[in-house]
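> prediction below, plus the sequence it came from.
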Amino acid sequence: MKSLTTYKNFYFVGIGGIGMSALARYFNASGQNVLGYDKTVTKLTSTLISEGIAVVFEDNLTDTIKSLNKEETLVIYTPAIKKLSILDYFRDNDFRILKRAEVLGNITRDTNCIAIAGTHGKTTTSSLVAHLCKEAGLSFSCFLGGIAENFKSNFHFSGTEISVVEADEYDRSFLHLSPDWGVITSIDADHLDIYGDKETIEKGFRDFAALVPEDNQLFVRKGIAIGRGSKTYAVNEEADYYSDNITEIGDKTTFDFHPAKGDVTNFSWEIPGIHNVENATAALAVVSNLAVDFEILKRGIASFKGIKRRYTKNNFAGGKIYIDDYAHHPTELNAVIGSIKTFYPTKKLLVVFQPHLFSRTRDFADNFADSLDKADELLLLDIYPARELQENYEGISSEWLLEKIKLERKEISTLEDAFNKIKEKDFDVILTVGAGDIDTLSEKIIDWLK
């Protein structure tokens, strides 16, 4: 197979995706000619353009595309894109075309690869592992599924010895990796358009676990059965590695970390939420096995700024709180809403939720209803379709989902009308949540609450 280093041009079909853009940044940082297509102009695509990457937003065969030499050009695509004229052109003209996961696996194969998998928690965990590696001065690169506040990017390069990779289960992408260390944070039914049922996705994670060569280099959330030996981690219950004594006072969260060997260490950071302490426990379990001193780990935890749209909290005069989160699965909603209710039990919570995908809304409608019933008031936005067409999901809508929600104070809104509706609401805490374009509300809400 031809080495990736022999290509001069790297064309990304779907370059605006969070995983695709990390790879694009890698090749751009390596001095290669990087260009690509995406259907939507976003903050991320604008940033890529500012970094010198050529991005187009129309599915047209431009002169630039036609001028590419197939021997010198590698085409990288995301499986979320099913049909595109640009992709058809590359196929018809015998360009070498690889999935994103295949390229990532190729890049990281000769490194000491740390792969973090899980239906929830993998972005925060992998970003924290990368941040701790940086604080420890290790030689590493990272490919993340979110924008890490410390790096201001989803990619960072500080050397080639270690790679930190978010292992994506979509389309079984994580099976293209060669992990030396592995983490499994959670296994819930999701991506049923790919896997079909929960048993099949569980098998996918077992197959991923089988790729990790040593039992003591595989870290699994206690309670997850993967059919082989591993180290376990947990929060508020004993495991090989666990954290407890969690307190949140103001902007500070403290917790005690119990390693498999050695003394208990107290940590403090400004990242809220019990679920994030669980993510930290997994990260500490891994990095503490890389011969990193616990004093360095304490400084690293304290300086971690989190991930954009992962329980991003803003406090305002008068006591109002605004939290923005990427949660788009019932389990994630339960974690976010549960943390808010735990630390602010007397505050009135307004949830503004944008469902992501018609298929996910259909598959987990009852679970979404149970999660959203925990709010005090709900503003439910239209379903964000992403790669799906509404005509293929007759009867599945936000109105259909709203009928399943027992909450008295609930209503439907478009994204365009949502901000004006929010300004009319009575709340102490507002949570905007979802994986679509609901994040476009954030600046408006922050400016208004200021």
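Structure received.
> could you use CA atoms for every contact and neighbour count after this?
OK.
> and Leu449, how close does it get to Phe427?
12 Å (Cα to Cα, to the nearest Å).
> what do the two both touch?
Common contacts of Leu449 and Phe427, defined by Cα atoms under 8 Å, 6 or more residues apart in numbering, comprise Lys320.
> ok, structure two:
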Amino acid sequence: MPQSASNARPHAIHAANPRHYHLIGIGGTAMASLAGLLRAAGHRVTGSDEAVYPPMSTQLADLGIHYAEGYAPANLDVNPDIVVVGNAISRGNEELEAVLDRRMHYTAAAVVIKEELLRGRHVLAVAGTHGKTTTTSLLAWILESAGLNPSFLIGGIAENFGSSFRLTDSDYFVIEADEYDTAYFDKGPKMWHYLPVTAIVNNIEFDHADIYRDEEAYRFAFARFINLVPRNGTLVAGWDSPIMRELGPKAFAPIESFAYGDDSVAEGGHPRWTARDVSFGEQGTRFTVLHGDEVWGDVQTPLTGAFNVRNCLAVIAAAESIGADRDGVREGLRTFASVKRRMEVRGEVRGVTVMDDFAHHPTAVRETIDAVRQRYPGRPVVAVFEPRSYTAQRREFQDAYRDAFAGAERVVLAGLFHPERYTAETAMNPLELVDAWRAAGKPADFIPDPDEIVARLVPELRGGEVVLVMSNGGFGGIHGKLLDALGQGSGG
């Protein structure tokens, strides 16, 4: 049964027992957001990091949170009550070593989030291999539009809010539930700590080969997450995902399944959320939402791509499970402003559109290219890809990447990130990939350096192309360099 929003219990924003938290690695997206949440809850917050860049350095400065540049035992002389160790911090870090030598109270960010922010609230946790950040941001915004004033913690800057976090007195807390490990001393996924009541699991497909030894271990992480949802909660399950269709029915919670595909994937007799009459365009997407045979309503959203239709269906199902106002939900879908680095248009010069996307898994690459083609029908897609994540650089994913770029007219492959971490047996071979694309008749090049990519690519562009840059890192500021070079070539 839907859980009425009128049952929301107020929560005090300020902690009854303020403490001093010191965050080692405070400049990461999740850690800086946690710092802001703890500050909003009335705690004192300090921290340390090195080479902190915007937007997190700006966010910390705006919050007035002091942090030390660099790691050092002296940073601990502020005598915090609790030290939070970021999951990028490992043994050998001199500040962490001092924490251990001094027998200080230390813990992980996910544990603090659970105890300080989530316990006792209705947590809406968004998990899955792909689409977590966009779906979490979208869910927070539609609940805001429906008048539920949710708290949230997102792994990116939600443009509607201009922030990656917010703390309110609402009963509802929306959180991105990451399957990456918790800390050097807790190798379980962060999402196991998040006390889900409503859980969205969009899809499950092997990723993070640096953390999980194989697909079985990866599946187990999600199986256990699903097992955390209480009987009076809701599992919102992506039924287009074969692994999700296998794991979902084992939940103790009621299931609301959703799918973009046809009815052939419907298994188990669960209520299903689907879309019909889907229309893509440069301004976004329109479609009609069905719950079983019942029409839920018509949706208009600036989002593009089949995967974003799935994201919309997921958040609609989650919102329905808590009785959110439908008109407010529809308005939230219509006014959603996306997330930075998710199909973000960085600029257009001489008729060439430069887009930035975080895609790095082969499936995400393929679906992002498909979405760009749906958004800009008839325009050539030039895909520029930096294999930066651990998954992206592993040889076992090479064939999947070969197929993932089928929708692009031109492919430029950049160099591996820290290639010294791999051997010839474990690393992607860029030259083999390029040869395979060329053999299939697709123009492709391996150009390791971002500046060389700009120098080689810009003279080729005639206008009308969409240059889709995909990387989960900074990629040498290539987006701005492309736009600058295009502008210099315009004669203006």
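Arrived safely, thanks for sending. Small disclaimer: the values here were computed from a predicted structure and weren't measured.
> TM value for the aligned chains?
The TM-score (TM-score structural alignment, normalised by the length of structure 1) is 0.90; 439 aligned residues with a Cα RMSD of 2.5 Å.
> find the nearest non-adjacent residue to the aligned partner of Lys190 of structure 2 in structure 1, please.
In structure 1, Lys190 of structure 2 lines up with Ser173, judged by TM-score structural alignment. Counting by Cα to Cα, 6 or more residues apart in numbering, Ser173 of structure 1 lies nearest to Ala101, which is 5.3 Å off, once chain neighbours are set aside.
> try Leu61 of structure 1
Closest residue to Leu61 of structure 1 apart from its sequence neighbours, by Cα to Cα, 6+ apart: Ile86 at 6.2 Å.
> isn't there a helix covering that neighbour?
Yes. Ile86 of structure 1 forms part of a helix when assessed by DSSP: H, G, I helix; E, B strand; the rest coil.
> didn't it look like it was pressed against Val56?
No. Applying Cα atoms under 8 Å as the test, Ile86 of structure 1 and Val56 come out as separate, 11.0 Å apart.
> quick one on the thing from earlier: okay, now the match of Lys190 of structure 2: neighbour count?
If you count neighbours by other Cα atoms under 10 Å, Ser173 of structure 1 ends up with 20.
> tell me the secondary structure at it.
Under three-state DSSP, Ser173 of structure 1 comes out as helix.
> how about the contacts made by it?
Contacts of Ser173 of structure 1 by Cα under 8 Å, 6+ apart are Ala101, Glu102, Ala167.
> and the last one, what pairs with it in structure 2?
It refers to Ala167 of structure 1. That one, Ala167 of structure 1, aligns with Ala177 by TM-score structural alignment.
> now swap in the first one and tell me
In structure 2, the residue equivalent to Ala101 of structure 1 is Ala110, according to TM-score structural alignment.
> Leu313 of structure 2 in helix, strand or coil?
Leu313 of structure 2 - assigned by three-state DSSP - is helix.
> so the residue nearest to Ser173 of structure 1 sits in a strand?
No. Counting by three-state DSSP, Ala101 of structure 1 is not found in a strand; it is helix.
> correct me, but Ala127 of structure 2 touches Asn202?
Yes. Here Ala127 of structure 2 reaches Asn202: they are 6.6 Å apart, a contact under Cα under 8 Å.
> Asp445 of structure 2: which element?
Following DSSP states H and E, one finds Asp445 of structure 2 within strand 444-446.
> that strand packs against which elements?
strand 410-413, helix 430-439 (3 or more Cα pairs under 8 Å, 6 or more residues apart in numbering; DSSP states H and E).
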